[in-house]
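**Q** sequence unknown, structure follows:
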């Protein structure tokens, strides 16, 4: 039985209850065969003291969407995903609206994965570019 896109997104977002993703209001909004997109509102909750988006909040958005992508595109019955390393280059500041993080795979191995995560604003201006490496670890039986 195939699940609808709306039902899939609702199920994925329900998994974020009582997590950092819920605290930062990160929501998965789109996916395809090789990508996943999340959005986060830019409000004072995620600002640094001078009123622009905090780099740590951007990194949390990137790691969330990248880890979810690795999780979704992995055999969840046999493996769980953990982040290994994240890098973030912040290119432009933003103080309001939404940012969108699109995660795509640069490498999708059995054990390690490398994702490219582009963070953009509502006009598709590049805000940050991030790289996330994840590892698939076997579940104990």
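**A** Good, I have the coordinates. Computed from a prediction, not measured in an experiment: that's the story for all the values here.
**Q** Every contact and neighbour count from this point should use C-alpha atoms.
**A** Will do.
**Q** show me where the protein has strands.
**A** For the chain, strands defined by DSSP state E occupy the ranges 27-31, 35-42, 79-90, 97-108, 112-120, 126-138.
**Q** can you pull the buried residues of the last one?
**A** Which is strand 126-138. For strand 126-138, the neighbour count (16 or more other C-alpha atoms under 10 Å) marks 126, 127, 128, 129, 130, 131, 132, 133, 134, 135, 136 as buried.
**Q** quick revisit: may I see the strands of the chain organised as TSV, with distance to residue 14 added?
**A** Below are those laid out as TSV (distance: least, C-alpha to C-alpha, whole Å):
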stretch	distance to residue 14
strand 27-31	10
strand 35-42	14
strand 79-90	18
strand 97-108	19
strand 112-120	22
strand 126-138	22
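**Q** Please identify which of these is closest to residue 16.
**A** Evaluated with C-alpha to C-alpha, the strands of the chain place strand 27-31 nearest to residue 16, the distance being 8.5 Å.
**Q** list the buried ones in the closest one?
**A** So strand 27-31, judged by 16+ other C-alpha under 10 Å, has buried residues 27, 28, 29, 31.
**Q** and the comparison structure, right after this:
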């Protein structure tokens, strides 16, 4: 990740997201901006009993990267709070990593919406999600 992306990520998470669900799920950020956030997550450790990537894990990745983009969009002194997420699971992933790309669809003063595409290591779409965040002043 380039230094500007790292600075944006540090500003959102106050320099530390250790001990959070991001760390537990093994999510690694690749690119961070208000327009687009890219991150990857291992399939191993995030599966359901059948060995397939858990649908909830896909939703965690989607909400993490979408809300990160929304927080960057909101700017200093503001925060993003997820208010609605949906996900369509297209195919199973059983190994390797999945990569999520969150692209801003709408960025206003009080609401931001991101479309998230999650793909496997072969570039096949695993999940499509949409996240809407409310933007408000930080407390």
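**A** Ah, there it is. All values reported here derive from a predicted model rather than from experimental measurement.
**Q** in stretch 112-124 of structure 2, what counts as buried?
**A** Under 16+ other C-alpha under 10 Å, the buried positions of stretch 112-124 of structure 2 are 112, 113, 114, 115, 116, 117, 118, 119, 120.
**Q** again with stretch 10-20 of structure 1
**A** Going by neighbour count (16+ other C-alpha under 10 Å), the buried part of stretch 10-20 of structure 1 is 12, 13, 16.
**Q** mind listing what the equivalent of the last one over in structure 2 touches?
**A** Taking TM-score structural alignment, the alignment pairs residue 16 of structure 1 with residue 17 from structure 2. By C-alpha atoms under 8 Å, 6 or more residues apart in numbering, the residues touching residue 17 of structure 2 are residue 23.
**Q** how far away is residue 17 of structure 2 from residue 32 of structure 2?
**A** For residue 17 of structure 2, the distance to residue 32 of structure 2 equals 15 Å [C-alpha to C-alpha, to the nearest Å].
**Q** Mind naming the longest helix for structure 1?
**A** When structure 1 is scanned for its longest helix (criterion: DSSP state H), the result is helix 55-72.
**Q** other SSEs contacting that helix?
**A** strand 35-42, strand 79-90, strand 97-108, strand 112-120, strand 126-138 (3 or more C-alpha pairs under 8 Å, 6 or more residues apart in numbering; DSSP states H and E).
**Q** ok, 7 Å please
**A** For helix 55-72 of structure 1, the packing partners by 3 or more C-alpha pairs under 7 Å, 6 or more residues apart in numbering; DSSP states H and E come out as strand 35-42, strand 79-90, strand 97-108, strand 126-138.
**Q** how close does the last one sit to structure 2?
**A** The reference is to strand 126-138 of structure 1. Mean deviation of strand 126-138 of structure 1 relative to structure 2 after superposition (mean C-alpha distance after the TM-score superposition for structure 1): 0.5 Å.
**Q** Which stretch of structure 2 lines up against that strand?
**A** Against structure 2, strand 126-138 of structure 1 falls on residues 125-137 (TM-score structural alignment).
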